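Novice: Below is the structure, and that's it, no one-letter string:
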């Protein structure tokens, strides 16, 4: 129930010497009825018109001066701000008002830092929060952008949790991922006098987070070590000075690996978490019941892996375009424009990836398919196999609760197996010959 509408991947773009790391983060922008993707490349910030998702068009690519695997971009009004890590680029400011014709870099300043890891724009309060800056390793820089072209530093404080990897901000409350020190929540109502509201020790390197629309919970990702699940933190107890973990969860597409998939950057839209999941691409997770999240859909932007071993694949995702389309950046394969079918996801709530086992996988071409719960419905079960281009290569009606599928006639490679039961669907990655 996730469909690839379009893709942009320029083979001539620099990759810094590693084709697996050509692209990095992504952000979205919409104005005058048109939609755009801002995509980080090793050397450039790309501005791509995705209004027609099947035919994305590059409007501009603007260099910062250095090569890096870390870029981050955010927007405010008709401006975009871009920073990078392990560089001396400082912060770039772009004027987006002439889109879809062109984009102009109107400023590049190192007044506040030369390198930083992430930024977040708190739009209602006209502030940029800067993490991982070389001028403040153990805290947040806060910039007032009431005048978007002339940022003013209004906060520059060291924080108890030390280095901040990433931050989400709403109503002057900063939800900070402090790496191995955990997840901290700070009140920045007075920008140069932050107040600690609560902190939470987590299982690994707390990398990033996003907060639900009602502010009742946050979802956080831990990047190191590999294979840690996503966590849900209950925020309703913040007035009492503490937080608790409500649940942990993950839905690896490869189920026969001892290691598990690794999340990178989570977002929340309505009751869904939309997560960039490195080697598993984009996952959409239903959080209607935060104590029992359900995988509602996914699209694998990086089908190369047969196990979980690297931090390759999907880096970032942006789910807030007016069209509802989801844009994602894969480190090797670039920009993906995706459509999530929420109606189909609702129909599959009681039939998920956990309910189907396909083994062995990888295989020589013969796969066993087992329903992990009894199929009491009268619907026939259809099994469809498609290649990476979407071409259907096999169609078969399965026995009710178990069957064997022979795909040995197909060339070695990566495929997708779709199990269809009435209006319900589950898709799994298949690997032949590895």
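Specialist: Cool, got the structure. Computed from a prediction, not measured in an experiment: that's the story for all the values here.
Novice: only C-alpha atoms for contact and neighbour calcs from this point on.
Specialist: Fine.
Novice: would you say residue 344 is within a helix?
Specialist: Yes: looking at residue 344 with DSSP: H, G, I helix; E, B strand; the rest coil, it is inside a helix.
Novice: That one and residue 424 touch, don't they?
Specialist: Yes: counting by CA atoms under 8 Å, residue 424 is a contact partner of residue 344 at 7.2 Å.
Novice: all strands for the stretch 301-434 of the chain, in order.
Specialist: 314-318, 326-330, 334-340, 356-359, 366-371, 381-386, 392-398, 402-406, 413-421, 424-432 (DSSP state E, counting those that start in this stretch).
Novice: For the ones you listed, give me JSON lines that also has distance to residue 3 and mean neighbour count.
Specialist: JSON lines is the format used below for the strands of the stretch 301-434 of the chain (distance: least, CA to CA, whole Å; neighbours: other CA atoms under 10 Å):
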{"stretch": "strand 314-318", "distance to residue 3": "15", "mean neighbour count": "29"}
{"stretch": "strand 326-330", "distance to residue 3": "10", "mean neighbour count": "30"}
{"stretch": "strand 334-340", "distance to residue 3": "5", "mean neighbour count": "24"}
{"stretch": "strand 356-359", "distance to residue 3": "21", "mean neighbour count": "19"}
{"stretch": "strand 366-371", "distance to residue 3": "24", "mean neighbour count": "18"}
{"stretch": "strand 381-386", "distance to residue 3": "13", "mean neighbour count": "19"}
{"stretch": "strand 392-398", "distance to residue 3": "15", "mean neighbour count": "15"}
{"stretch": "strand 402-406", "distance to residue 3": "25", "mean neighbour count": "14"}
{"stretch": "strand 413-421", "distance to residue 3": "13", "mean neighbour count": "20"}
{"stretch": "strand 424-432", "distance to residue 3": "12", "mean neighbour count": "22"}
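Novice: Pasting the second one now:
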């Protein structure tokens, strides 16, 4: 496995990875819709900016969101593509994770075994990705609880889960800054 941190070549290489993953995701979508030729073989219009994503700490998996697939109705719920990128020249779609909400996914970050997703009007979603091919939601905080399932822009734009204290900073479009701490589940006998 290649270590991509701190090298100009590695940074350029990971930058090239996003368009490749995006093309493969379109290929998969068009294959499922019964089209006979791959989407990568022709020009498709681009609908928006780069999809947000983040690597696991071991750089084996890449969690990729497409912030416009929920809004366009391409998928039923918030979707995260989990790519096995151990071979950068041949990434493999390991799984698709669908959340319970339909909100637009935006920025997401990995810290340890957890993926912290800012899913706009669906709020901060924390997924246990100890097994990256089987993500499980373990916590959430909604900054706009009145619009829980909306596929529109607003709510939590980004988050920062890297403070040593365990505090998670969340920015929300109109609601301001939230400082949270993830609590461990306590089982009551």
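Specialist: Thanks, I have the structure now. What you see is a predicted model, and the numbers here were worked out from it, not measured in a lab.
Novice: How close are the two chains, by TM-score?
Specialist: Once superposed, the chains reach a TM-score of 0.72 (TM-score structural alignment, normalised by the length of the second structure), with 160 aligned residues with a CA RMSD of 2.9 Å.
Novice: Could you count how many residues lie near residue 291 of the first structure?
Specialist: 13 (other CA atoms under 10 Å).
Novice: Show me what it aligns to in the second structure.
Specialist: By TM-score structural alignment, residue 291 of the first structure lines up with residue 133 in the second structure.
Novice: Who are the contact partners of its match?
Specialist: Neighbour list for residue 133 of the second structure: 82, 94, 95 [criterion: CA atoms under 8 Å, 6 or more residues apart in numbering].
Novice: Is the last one in a helix, a strand, or coil?
Specialist: Think residue 95 of the second structure. Under three-state DSSP, the three-state class of residue 95 of the second structure is strand.
Novice: measure it to residue 118 of the second structure for me?
Specialist: 20 Å (CA to CA, to the nearest Å).
Novice: More neighbours: which of the two?
Specialist: residue 118 (30 against 16).
Novice: Contact partners for the counterpart of that one in the first structure?
Specialist: Using TM-score structural alignment, the partner of residue 118 of the second structure in the first structure is residue 276. Listed by CA under 8 Å, 6+ apart, the contact set of residue 276 of the first structure reads 263, 264, 265, 266, 282, 283, 314, 315, 316, 317, 328.
Novice: swap in residue 274 of the first structure?
Specialist: Contacts of residue 274 of the first structure (CA under 8 Å, 6+ apart): 266, 267, 268, 282, 283, 284, 285, 317, 319.
Novice: Which of these has the largest number of neighbours?
Specialist: residue 282 (33 neighbours).
Novice: Grab the nearest non-local neighbour of that one.
Specialist: residue 276 (4.8 Å; CA to CA, 6 or more residues apart in numbering).
Novice: ok, now residue 82 of the second structure?
Specialist: Closest to residue 82 of the second structure by CA to CA, 6+ apart is residue 63, at 4.8 Å.
Novice: from the contacts of residue 274 of the first structure, which is closest to residue 107 of the first structure?
Specialist: residue 317 (26.3 Å; CA to CA).
Novice: Tell me how far the closest one lies from residue 60 of the first structure.
Specialist: Distance of residue 317 of the first structure to residue 60 of the first structure, computed by CA to CA: 20 Å.
Novice: Sounds good, over and out.
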